[in-house]
Structures are given as structure tokens and as C-alpha cells.
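Asks: Here is the input, now give the coordinates:
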Amino acid sequence: MNVRWGDGAGPARGRAGSGAARLFALFVALAAVLWIAPAEAQSYRFTSVSVEGNQRIQPGTILSYAGIARGETVSAAELNQAYRRILDSGLFETVEIEPQGARLVIRVAEYPTINRISFEGNRRIDDEQLAGIVDSQPRRIFNPSQAERDVATIIEAYESDGRIAARVTPRVIERSENRVDLVFEIFEGDVVEIERIGFVGNEAFSDRRLRRVLETKQAGILRAFIRSDTLIADRIELDRQLLRDFYQSRGYVDFRITGVNAELTQERDAYFVTFNVQEGQQFAFGRLSVSSDLPGVDVPAFQAAIRSRPGQTYSPARVDNDIARLERLAIERGLDFVRVEPEVTRNDRALTLDIDYKLVRGPRIFVERIDIEGNTATLDRVIRRQFRVAEGDPFNPREIRESAERIRALGLFASADVEAREGSSEEQVIVDVDVEEQPTGSLTFGGTYSTSGGLGAIVRFQERNFLGRGQRLALEISTGVDNRVYRLGFTEPAFLGRDLTFDFDLAYRETDNLLASYDTAIGRIRPSFEFPIAANARLALRYTAEVSELYGLSSDAGQLVQAEAARGQEWNSSLGYTISYDTRRTGLDPNAGVLLEFGQDFGGVGGANTFIKSTARAVAQTRVWNEEVTLRATVEGGVLNYSSGSSRVTDRFFMGPGVMRGFSLDGIGPRERNTAADVNDALGGNMFAVARFEAEFPLGLPEEYGISGGVYYDIGSLWGLDQTNADVIYEDFSLRQTVGLSLFWDTPIGPLRFNFSEPVAKRPHDETQAFDLTISTQF
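Replies: I've put the predicted structure just below:
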């Protein structure tokens, strides 16, 4: 503060002496001031206050900051506080308060106004993104402190992108009329990647296996595309939780992370991250029981509802599943406000955990209402139908947590927070849902390539939240050398507001078969409904109307194909169903899963033919050798049986690389072959059966490359025709066998799979295919 004292405002000035007398007088005066000041504080009384130096800011605004009224007696300390209030407003570069007798003068120098803000040197983060994170804005007052805070914000944004060497320098360019241009000069620096992720203390699982659990990845050959190889504090916290979940789901209840160390290399261009862990012992379930003192509780019935079994590896997910099952059973039996509290007894000698599920009476709390915020495009009902409770129902914290997971699983929101707070009374709660929407549509222009179809173009539009109703809409146009596909798909996941999925599929496909003597055109309309029938089972019901035609026959077409093409366009109309049982939905066993499917289509509901088409599939997967190796087995088959009419090549089964590797799409099964007439037509078959066995394992390469290997063995057959002649071969059941090697590569465009096949059992005229490239599917 710069305070100047006017005449009469302070103590009288003494006359200056000379030499020692002047020094002595000064010493006496200083001692008098130090002695008297605490007892006699200076006070002022002003009859007028004037403001000088202000240009944009009104004097009244400045006086309101000062808080000094005319005629009011103020002390020197209060003058200092007034000075601080004016300066702390952030509007002024300098402030002076000068008492002049009964008049107080306040002189200010205003900060300039920001004319414009610009960023220089930035390439990785564009101007729009940076402008959105800084608080300094054009046409507002420039404040150096705020500019420094903006510098810290920009540096933090670059650090989260892995550029810890980023530097930002604010520059001020003066303009006329007390305006300035604020320029942030940015040196981005290079990305500081995570060179290595290691673990200390792990014995049950290798570093390679644990690295697959983490969200953070090591830098690899795809570092230009993968952004998860930089050190971000929030991601490390997520990794800690992922590690805990991984170990606890496998029975390691004492698992702890004692520390995470991140060290820069000497060149400061990479990090070494080390997780220090304590695994502890692996526990299994011991005795499982149910107990309750509540009236009307049938304990044996609740005991029978427990799905965990003694001897199974302990998993919190299994316990949660049992608790949810017991609480649902309590509601079904009219027992409201019943809570299940697991009491765990630890047996360190046997490495087991005995669990007693206690049924107790919980507090009588009701759901007052559910408030939803943040959904600007998505309708409330899309979110609300994820709740199994409604306003007025008993409050169940577990059900609210499960509802939150269902909302996140929709894939429509970048974040979804669900919390409960006290309502209008202690017996009521309000459930707050706060979501942040994200883009849900995509428009794709691209190309395709297949070893059998050559080059092609594709245009695909997908919307996962059509009109904000949670519906899915897909439109696809795909053209290739030998095929054209046009498809429109629509899905309503909650038809009539229930767990009932309605799907409508409209497709038309034309093929110009380069390897066959005919072309095909197939159009299909298929509406369907799907709904749950058990915890892991679902039932799909469908109607299919299909029109097919064979045309463009070449001169070397066989007699059967000519006869089928002569039938012209044919309509087939059928009703069908598919039952599926999928343990992957529960996630109770992280290392194994089973998928069972069985479906039938009954033709003859109109149309030209009466038939039954049955298909079945069973898939099982497990991980062995400390989860380093994945074993997978698939058994698949189908039967097409006509009671009136007969099948055509457009109806029958074919076995290509997607069903049995090592053979082309028309590689095996019945064929009409006549060497003299140059006839060689693949006819497909009315029956097929195949078994596929494969193993996937690491190759010893750095896992950041995303490359692993595999081996497989396929055995199967395709056989059976409604009509035949003397030129038909391989119409009988005859097994083919293939062995092969696979190379899996996780790339930014998706997981690719390269198959190198060698048929070890085949027929002389089968068409083999030694190599195929596909998008890898995860079971």
C-alpha cells in the first residue's frame, strides 16, 4: 500500500539538527513511535472520497470494494484492508490510497482488456480445444494471475497426453485503448511413453498376464495409434482397481498393491512403471449356509437358491450373485425390506471361507423419486427403464448399483453416475442420475478385400441411439467384384417398455459367382422378437420371408443347377426360434464360459416349399497354465429336411473358412462333375457337422506388439441332397480334416487373424484354401 499523509494528518515534524544531535533526535523519535503506537492507533475521518485513474470501471464500484463511507471513522488497519479489497478484485494493476486531511484519494491503474487470445506452436491439441480449457476470455479484464493459471491448465492437458516436457509462455502484446492481445506460446515436446511395465511380488501370474489386465499399455510398434502408452495418474488408479478385481475374482482375498513406482529414464524420454504387489493365498468356498430370525422365512428354500458350491474358487462376484438371488427370492415371497448380510468365517489352515448368508430386516426406506440430468438427446425413459424399481418401491442399494451398471452398459454415455440421497424425510431417498452423452452415430466409407471376392467398396451408417430412444438403426451398401449387399436393420431393445427386443432386418444380395456357373439374387425380410426365459437363457422368435433366384447360367452349368434355375423366382416363408444359453453374461467364472444355441425354422407358412431347417452350436472356452493359454472347442451342425418341394443351392448349407478352415466356400460337399462337359458345380448340402479345436498362446514377443499365435484342428463333413444323378459325387458323409497355424494381431482397425491351413484329409476334387485373413472374434 502506498499511503501519503497530508498536513495535520500525522504527528508534527521536528526540526533537523546537525551531526550527533540530528541522529539522537531521530533515535528518540523512532523510540517514541515504537512505544506509543500500540497504545494510540491512528484514526481518520473523511468528509469526501475521490477516485482517480479509472477509465472503464465506475467510481461507485471501486468505492463498494473499499467499503469506506463518508463521515465514518476508520483506522490505518481498516485503510489497509480497503486497499487489499480493491487490489484483490483483480481489476487493477496498481492501487494507491492517499489521505489528504478530510479527503481520501484512491488512485487506480486498470488492467487492460483482452482484445483476442491466440495459441502458437500447438499441433497436437488444436486451438478450439485449448480455448475451451482456459478461463481468460476476449473482451474481459486481463489478469496476470489468471494467465498463469491458464498456463498450468494447458501444461496439464499436454501432460495427460504424455508430453511432460511441454512448456507454455504467456505473451502480452499492447494495443490501443488499453487493450492487449494474449498469446500462449507453446512448446509441445515429445511424447514420454511407458517403455516398460513390471511387477514385483507376483508368483501366481506372470508379468505378461498381468499386463493384459491393465488399461495402461507399453509403447510398441503401433505407438502412433495407441494412446494408452502414456503415463496418466487417473489411468494408474484405474489399473490398481483392475488388478485388485483380477486377483480377488480368482480367490486371492488378501491381495494388496503396496506401491506403484514411475521412474523417468536418464534421457527423460520414457517411463518405467513398477507395481509392487502382495498376492497372498488363494481361497475357496467352504461351508455355505443361510440363517434368519425373521418370521415367515423358509430357510431351506433360500438355501437351495445358492448357486456357489464348496470347493469352488472364491469370487466376490459369486457372492454378489448369491445375495442378489436371495433378495429377489425374498421379494417374490412378499418379504419386503429384507437384506442379506454375508458373514465370512476364515479358515487359514484349509484356505477356505465359510459364508453364512444372514437374512435380516433392513430399514424401511422407500424411493421417493428418480431424478435424471445431463441427457439432452436421450429420452428419460431410456434411462429409467434400466431401473427395476420405481417411485414408491422399497429402496435396495444393490438394485441401484446394478441399475447404474445397466445404464453404463448401454454404451450411450461417456459417464453415468448414480447416487442416492435423503429425500423429504428420513424414510425416503432420491436417486440422482447424472449422465454425460457421447456421439452414438457413425458414417463409414471404406474398402473391403477378400481372397474370394476381391476388392470392394462399403458405405455404412449406424446410429445406436436413434431419435434419442435407445434404438439402433443400420444402413449398409457394400459392393465387391462378385457381390452386392444392401441392408437395412432396426432394433428396439425395449419393445413396449419391457425386456423384449424387436429386430427388423431387410436385406438384398446379388452375387456374380466367378467360380460358379450361375449367379444368385436373394431378398429377405425378417422381423424377430427376443426375450429372457432364465438367468442365462434367451428365446428368439422370428418370421422370415425370402425370395431367391438363380440366373446367368453359363454353358457349362450342370443338369441339377439348370433344373433349379428353371424354377425361376421362389418364395419361402417360415417361422422360427432360437434358444441360447450363455454363461458369459454372468461373468462369474473369469476363465471359462459356455455358449449353447439351438434353432429351427419351419417353412410352409405360405411360400413354395415346406421344410424344417435345424441348426445347433456349442462353444466352450477355458484358460490354462496360469491363464497364458486359451483353449476353445466348438461343435456345430445343421439339418435341412423338405417334406414338399426341394432345396436349391441358395437354401442349402455351405462350409467355407468361417465354418471349416482349409477349404474355400464351395470347397467340400456334394458336387455335380462331368469332365467331358466341363461341369464342376458345388451344390451345397442338406446336412453338415463340424468340430473345431484351437489353442491361442503367446509367442514370446513383447505383448505391446499385440501379436500372439495359435494352432487349430478342424474336422467335419457336408453331405445330403434331395435330388441327384450319376454325375453327383461326395453326396455321402465323408470327413475332412485340417490342421493349421494362426497369427493374431490386435491392430487399431480391429483384431486380425491370419490362418495358414493344411488339409490332412480331403477328397480329390475338393477346393482347398491355404490362407485366409479374417477379423478375429472373441468368445
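Asks: When you work out contacts or count neighbours from here on, use the C-alpha atoms and nothing else.
Replies: Noted.
Asks: distance of the spatially most central residue of the chain from Arg464?
Replies: Most central in the chain under CA atoms, centre = their mean is Gly411, positioned 7.1 Å from the mean C-alpha point. Gly411 is 8 Å from Arg464, where distance means CA to CA, to the nearest Å.
Asks: same deal with Thr216?
Replies: Per CA to CA, Thr216 is found 28 Å from Arg464.
Asks: ditto for Gly470
Replies: Gly470 is 7 Å from Arg464, by CA to CA.
Asks: How about Gly720?
Replies: Using CA to CA, Gly720 is found at 42 Å from Arg464.
Asks: Tell me how many other residues crowd Ser50.
Replies: By other CA atoms under 10 Å, 11 other residues sit near Ser50.
Asks: now Glu627
Replies: By other CA under 10 Å, the burial measure for Glu627, its neighbour count, is 16.
Asks: Please identify the helix or strand for it.
Replies: Using DSSP states H and E, no element contains Glu627; it sits outside every helix and strand.
Asks: And this one, please, so the two structures can be compared:
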Amino acid sequence: MKILPRAKMPHFKTFTTQKFAARAQSARVRAAFRLRQTAAAVCLAAAAMLWANPPSLLAQQTAAARQEAPVVDKISYKFEGPKNVSESAVNVHVRLRSGMKFDQKALDQSIRSLYNTGLYEFVEAHRALSNDGKKIDISFTIVPKYRVASVVFKGNKEYSANRLKGQVSTYAGSTLSEIDVKRDADKLREFYQKKGYSLAKVGYSIERNDENGVGAVIFEIDEGQDVKIMQIRFTGDKNAEETYGFWGRISKMLFGEDDPSKIDSIKLASEMKTDTWIPIISHLTDNGRFKEDELQEDIEKLRKFYRNHGYLDVVIDESKIKFEFPDSDEPGDMDIIIDVQPNKQYFVGDIKIKGNKIFTTDHLMYLTNDRYGFRKGDVFSPARVDEVIENLRTFYGEFGYIDTIVRALRRPNVETGNIDLTIDIIESGKYYLESINIQGNTKTKSDVILRELALAPGDVFDLYRMKISEQRLKETRFFDEVTLSPESTNIPKRRDLRIVLKEGRTGNLIFGAGFSTIESLVATVEVTQSNFDYENYDSLFQGAGQKFRLRGTIGLESNQVILSFEEPWLFNRQLGYGIDLYRTDTGYYSDYYSEVRLGALNYLRKRIYELVEARLAYKIELVDIYDVKNNAPYVIKDESGSRSISQVSLTFLRDDRDSYMMPTRGTRFELVQDLAGGPFLGQTNLYRIEARAGWWIPTFDFGKQVFSIVGRAGTVMGYGGKEVPFFEKCFLGGGYNMRGFKYRKVGPIDPATEEPLGGNSFGFVAVEYSIELFNPVRFAVFYDWGFVNENDWDWDPSNYNSDFGIGLRILLMGAPMRIDLGFPLKTGEYNDDGMQFNFSFGTVF
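Replies: Purely as a prediction, here's the structure:
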């Protein structure tokens, strides 16, 4: 297209519709004629070129051009700088050889390959053509990089060189880059700061050897003083200015009155990961050291905490945080002073609901005020508002209105000073579940996933049941990530359920160690697979949701081997079947004998109502009492040797605790009945019934205080003219129940040897109140009460024993540690042994 200069552009004219159409048609005709002319000209030109240069001639010209390329004669290498690279190491990357036709592309690739090794600072190729143009010489100029000969750490005392080498990328044999060395020095400084050495300084130096082309990297470390936080104080907010020491904090938590709307220094400290130094405990948990990154995160947590208590305009200026070192004799002891300006506290004003048609305003207000506990006059909390909005959206979703939008419109009320809230609802239609799409289950079978769902195709698409299904899949612990969401379809009022999973590690090989004042030192090796499949060897026996465990322990006082398998869905029904094969060798029960148990346990279990589970089991066991001392009580001597037990058990269990290791809420009820001998044969005839119950009740939010009460009662009796053997009797005492008494020392005791003999009836109650000092340490006070009577069905508590004490509960490396000091209150004639120290700990590594 030819574009005319502006001066020569034609003037626009106004046309009628007919004239414009005629001109357009004429223009199209002329354009088509010019296109045909152009095409004809191109064809003629192509024909002329083919006539003048036929294909055979063109091929000959191309071949001739190739024959004219010079031949590589000599390739030489010139090294400048450090001499730490041989010619052969360079020659490997050069794609030209003497006698080859020279190819510029191959030369470029050779230079690129040399640079890609990262071993060279500079690479250049010089070309020299012979006078006749038939030969060419190539000369490479190469400047190698220095290599790292060694990496040395100086000044490090707290951490070894091997530990520090794991923090840097520079290593012996790597290319030397001062930029990388500087980055490594920064990494080391960050490492020390995260470990609490905020005053640490890290420099570096490089000692180069020009002759060998190597350099020694030296990191010079000044660890500085280990900064321990002695106090965290708050200024600006009068409610939080009062500070409490260790025991003052405990006293405040135990006996102080808690107002959820009020803020004090204990509540603020509990929101922070940064904590004060506590001797011994801080060495175990690494708390109490100053870490700058943690403090920055804590400041944001404090702002959020204040806002959720109605202080929407809170100001915590990081530039005003002070660090003081009050004790010149202890330069590492530091106080942190945080300035907080809470400003005005806001409350909830008028609450209105609009846009609702499906459900009445009165019903939605009832849900908001009563069920969700959000009322006018409450402290305004953004987190509580979000929670109410999500609850209302879930409420609509329970009935299939899954696309309903619920929004909170906040408006400050100038007259009252409160925040008025309008809940705006945009209702959707009702949806049903069409199909279920599962993604990401690379090893877990689809039926294992589907059986955990509370929704099925054809059901009303219930968001609440969708969340339950999501929680069930998470509780299987087969997956690292579980996401359930509605998915659009082409069918009106129908949605698919999309399940996106990321498979997790379900198998473990564990090497562990544990210690307690009862069992002494124990080493453990354990192989577990919680998503086992005995049929699927292609996937390494994974994917069917079965449970497998092989465990072996060896210790100073006990040994154990146990093999367990469970199929939780027998015959595709919610019926579990399991088998345990075991051998235990125990020596800590008594100084007068040792005991070995060899047995097999088969069981069926089924959830019969909501959280209530029933379990029917059969056990065949051989008990061997050996290594009996000559001065042992006669009841022990009489049982020396082996005895078989053939026993059927029926157990009912209900457990809704939030944690098995350290529960803070929930209940656990269990009723156990055992019948051995009689129609089931064996050498032991007994009937046992035992009830166990526990309640864990959270009391106050600050300190996450928990009150718990645990009780047990049971009796065992022989029948058919046979007595209950002593090793099947009831015992109390020790770190697992009566903590103020020695192991098994509550109940009937042989007067001559003071050996516990056990009884046929017992009752036990433990009351405990615990407070989280900081994560993961809890302080506990407890009271234990219990009795063991000689006869069956004897519930006379007159010979009870009792104790009280204090303790610590620490979740360390995924395993619980319990430290208790128990003081007996009411004792018997043979068990007044004074204060008892009980310690138990198990971990994996």
C-alpha cells in the first residue's frame, strides 16, 4: 500500500449511501485486478530464475561453496592467570579437530560449552587463515577461575565446623567466587542470629595461590554473647504494664480472674513465640534466646491480637522497641520493652441482615446471636466477624445453596462510637451432587477415599458434609494436602465434587530411645505403614488403607517384639479386623522374678453409634514366670513356670479427645470385660470387668488452662475352683497412676519382703490442672487417690492412699516428656517412702 504525504492526501468528501457503495465496489474491482497482476509478475520472475539457474546447477553451486571452507590445520591453547586446568580438560569441550572443515557454528558451540562448565573467567578464539585460503589455525586464549582449596572456620565455639559447612555453598574443589563467599558469610550470620546469637559477626578472607590457581576461604566468626531474654515488658497500655515472674505467672493463671475482653501482659506474652529464659527448660526447648525474625513475627501477632480485642487503631511502632542490658556483670542478659498504643476500643453496634428470602431474618438473627454468640455490645473482633460470615455461608450450604454469598458491611457509627454491621446475603439456587472427581491419588485406591466421604451422587450438595468429608480424609493421614470443592457442570442445578490430593509419607522406619524411672533405658526399632496393602507389591505394599507395624525394643529391664496388622474395612464393610503377634520379657515388675508373655490377639472392631466403638477380641497367651528368687513370697513361687491363658474380651470405647499425647479437651470412656478359661479352655479361669473414664475441660484461654479428671475401677475373680494368678491381679503405684508412691506399692504387700501382691478390686481417681507456660511446656498440679483391695467386688475405700504433686509436660521432638514430683498424703504401713520423682521420655531420631 502506498501512503501519500499529508500534503498530497485527498480531501474527505460526504457521500450518500448509494454513492459510497458504488465507490466501494469500484475499489474492490481495482484491488482484485492489481492482485492478479502482482501474482502474474511473481510467477514470471520465478520461471526466469529457474531457467537461468536450474536445480542441478544450484546444488552444484552449494556444494562448491562447501568445498571452499578451509581445513583446520592447528589448534593451540594459551592459558593466562591461574594454571589449574590442563589442555586435555579444555580439548574435551572443543568440537573442532585438525583436518576437519572449519565450521563457525561448531566454534561458537565450543566456546559456549567451556563457559557452561563455570571453570573459566574468559574464553576467546583467534583465527588465522593461510595465504591460499585453504587452511586455518585456531588459537584459544583461556583464563581459568580459581578453585577452592579448603574452607576454614575460625572463632566458632558453640557449633562445629561440620555443622557450619552445612550452612554454606562454598566447598573444597568448587570454583572460587567472592560473591558466593560473601553470601555464605551472610548465611552464617543469619544462622547464628536464628540460634539466639544476635550479636554474632561473620567476616571472611581469601588466601590465593597464583601458581596453583587455588584459594583458601577463611570464615572469621565472632559468636558474641549468647543473648538471653530476661524480661519482656510492655509500655503505653496500662493494662499490660504489670509484669509477672515465673511463679507470679502461675499464680495469676491459677487464681486470677479472667475477663476475655481485657488484656494483660500474660495474654500478650502467650501470643508471642519470643519468650523469657528459664534455666534447664530453655536448654531443652531453645526458648528464651533472642531471634530477630521471631520478634518481627510476634509484633504482627500482637497487632492482630489487639485488633481482635476491639483496638482497631492499635499502633506498635517497631522503631520504638527498646533492648536494654541492665546487668553489667551479665552482658548477655537482655530486656525487651515494647511500646503499645491501643487507642480506642470498639464494640459491636446494630446488626442487620438483608437480602435473605429463603430463611427468615429472625432465624438468621437467632443463629448469629445465640448459636454463633455474636451480639450487639460485644467487643468488635474482625476474626469473630469472619467466623460468623463463614458459619452463615456453611448454614446455607447445608441445604444445597452452595453459591450463596455472605458479606459483612462494616460502618462506624459516629453517634455511638460503635461499629454497625450489615450482613448482606445474595442467595443462590439449590444444587445436587452429580459425580465425584478424584485427582492426585497416585498410590491410594479410589475406594479407600470414597468410603470416607459423607456425600454420594444424587445427594443435596451439603457444604457441611463436604467439610466433614475433608476432615475425615485428613484424619487418615494418608495425604499431605486435601482439598474438596464444588465443580461446575453442564447440567443445571448440578455440581461435581472435586477432590484434590497430595500423597504423603505413610511408612516410617524409626530408631528411638526412651527412659523412665520405671522401665529404665529402652532402645526401639519400629517399621510402620499406615496405608498398607498386602496384595500390591508393585506399589511397595501401599494403597489399601491397612495398618502394619513391626516393633522391637531392647532395654535394661524389658524386651519386646510385636507384629501387628489391621484391615479397617473387612469385606468392604465398616468392620475392622486385626491381629497382634507378640513376645514381651519384663524384669521391672519385681526384684524377685521375671516374666515372659508370648501370645496372639485377634479382634474385630466396629463403630456402633457415632463415636462409640465396640471391639471383640480373642487372645491366646503363654505366661512364663522365671528366675524366681529363693526368698520370693510363696504366691510367686507357686506360679513359677508356664501357664496358658485363652481369653475373650468385649470392649466399648468412646473417645473424642483432641490429642492422644496431650489432650486439652474432650472425653474418653471405656468398658472392658474379659473371660478366660471355661469354654475357651486354657489353664487360667478368670472374669474381669474394668471401667475407665476421663474428662479434659479447657477453663481459661490465657495459658490454655485445662482441668482434667481421670478415673478407673475394676475387679477380677477366678471361677471353677481356680484362683486368679498374681500376675493378672490389680496394681497401683508409680508414674502412670499414683505418682506419690513407688511402682505397684499401693495395695496388699507381703510383710516379710514388702513385695506387692496385687488385689482383686481397685479404684483410682487423678485430678490435674495444667497451664501452658509457653509452647510446648505445660506446668501441672495434681492429686491422686486410689485403693487396691484383696477380694473381688470389694469397693471399701477405707484403705485408700492419696498423694499430690507438681510436674511438667513437654512435647519434645514429637514425643511427650513427663516430669513429676509426687508427695504422699495418706500412706499404708509399708508404702511410706517419701517424695517420689517420676520421669518418662520417649523420642525418635
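Asks: Superposed, how do the two chains score by TM?
Replies: Here the TM-score for the pair of chains, by TM-score structural alignment, normalised by the length of structure 1, is 0.63; 662 aligned residues with a CA RMSD of 6.4 Å.
Asks: residues bridging contact with Gly470 and Arg464 of structure 1, i.e. touching both?
Replies: Common contacts of Gly470 of structure 1 and Arg464 (CA atoms under 8 Å, 6 or more residues apart in numbering): Leu412.
Asks: what's around Glu177 of structure 1, how many residues?
Replies: Neighbour tally, Glu177 of structure 1, other CA under 10 Å: 9.
Asks: nope, Leu521 of structure 2 is what I was after
Replies: Neighbour tally, Leu521 of structure 2, other CA under 10 Å: 18.
Asks: just the one 3 residues further on next, same as before
Replies: For Thr524 of structure 2, the count of nearby residues is 20 (other CA under 10 Å).
Asks: what residue of structure 1 takes the place of it?
Replies: Using TM-score structural alignment to pair residues, one finds that Thr524 of structure 2 aligns to Val459 in structure 1.
Asks: Just to check, its match is in contact with Ser478?
Replies: Yes - taking contacts as CA atoms under 8 Å, Val459 of structure 1 lies within contact range of Ser478: 6.3 Å.
Asks: Distance check, the closest residue to Gly604 of structure 1 other than its chain neighbours against Ser644 of structure 1.
Replies: Nearest residue to Gly604 of structure 1, sequence neighbours excluded (CA to CA, 6 or more residues apart in numbering): Thr610, at 4.2 Å. Per CA to CA, Thr610 of structure 1 is found 5 Å from Ser644 of structure 1.
Asks: okay, the two: which has more neighbours?
Replies: Relative neighbour count places Thr610 above the other of Thr610 of structure 1 and Ser644, with 20 against 12, counting by other CA under 10 Å.
Asks: check contacts around that one.
Replies: 602-604, 642-645.
Asks: Please repeat the previous calculation with a cut-off of 6 Å.
Replies: 603-604, 642-644 (CA atoms under 6 Å, 6 or more residues apart in numbering).
Asks: how much space between it and Val547 of structure 1?
Replies: Distance, Thr610 of structure 1 to Val547 of structure 1, by CA to CA: 14 Å.
Asks: Structure 1: helices as residue ranges?
Replies: For structure 1, helices defined by DSSP state H occupy the ranges 20-36, 59-66, 76-88, 127-133, 144-160, 207-213, 233-248, 299-304, 316-332, 380-384, 397-409, 559-566.
Asks: so what secondary structure elements neighbour the fourth one?
Replies: Right, the one you point to is helix 127-133 of structure 1. Helices and strands touching helix 127-133 of structure 1, by 3 or more CA pairs under 6 Å, 6 or more residues apart in numbering; DSSP states H and E: there are none.
Asks: for that helix, the distance to its chain's centre please.
Replies: 25 Å (CA atoms, centre = their mean, to the nearest Å).
Asks: repeat for the first one
Replies: Its chain's average C-alpha position is 76 Å from that of helix 20-36 of structure 1, according to CA atoms, centre = their mean.
Asks: give me the stretch of structure 2 that it matches.
Replies: Using TM-score structural alignment, helix 20-36 of structure 1 pairs with nothing in structure 2.
Asks: wait, isn't Gln471 of structure 1 in contact with Gly489?
Replies: No - Gln471 of structure 1 lies out of contact with Gly489 (CA atoms under 6 Å); the separation is 10.6 Å.
Asks: contacting residues around the closest residue to Ile117 of structure 1 other than its chain neighbours?
Replies: Closest residue in space to Ile117 of structure 1, ignoring its immediate chain neighbours: Leu182 at 4.9 Å, by CA to CA, 6+ apart. Leu182 of structure 1 makes contacts with 117, 171-172, as judged by CA under 6 Å, 6+ apart.
Asks: Of those residues - the most surrounded one?
Replies: Result: Ile117 is most packed of these (other CA under 10 Å), 18 neighbours.
Asks: Distance check, that one against Leu335 of structure 1.
Replies: Counting by CA to CA, the separation of Ile117 of structure 1 from Leu335 of structure 1 is 64 Å.
Asks: Same check on Ala565 of structure 1?
Replies: Counting by CA to CA, the separation of Ala565 of structure 1 from Leu335 of structure 1 is 66 Å.
Asks: So for these two, which residue has more residues nearby?
Replies: Between Ala565 of structure 1 and Leu335, Ala565 has the larger neighbour count (other CA under 10 Å), namely 20 against 17.
Asks: Identify the spatial nearest neighbour of the more buried one, chain neighbours not counted.
Replies: In space, Ala565 of structure 1 is closest to Leu550, 4.9 Å off (CA to CA, 6+ apart).
Asks: how deep is the one you found tucked in, by neighbour count?
Replies: By other CA under 10 Å, neighbour count at Leu550 of structure 1 equals 23.
Asks: Please apply the same query to Ala21 of structure 2.
Replies: 12.
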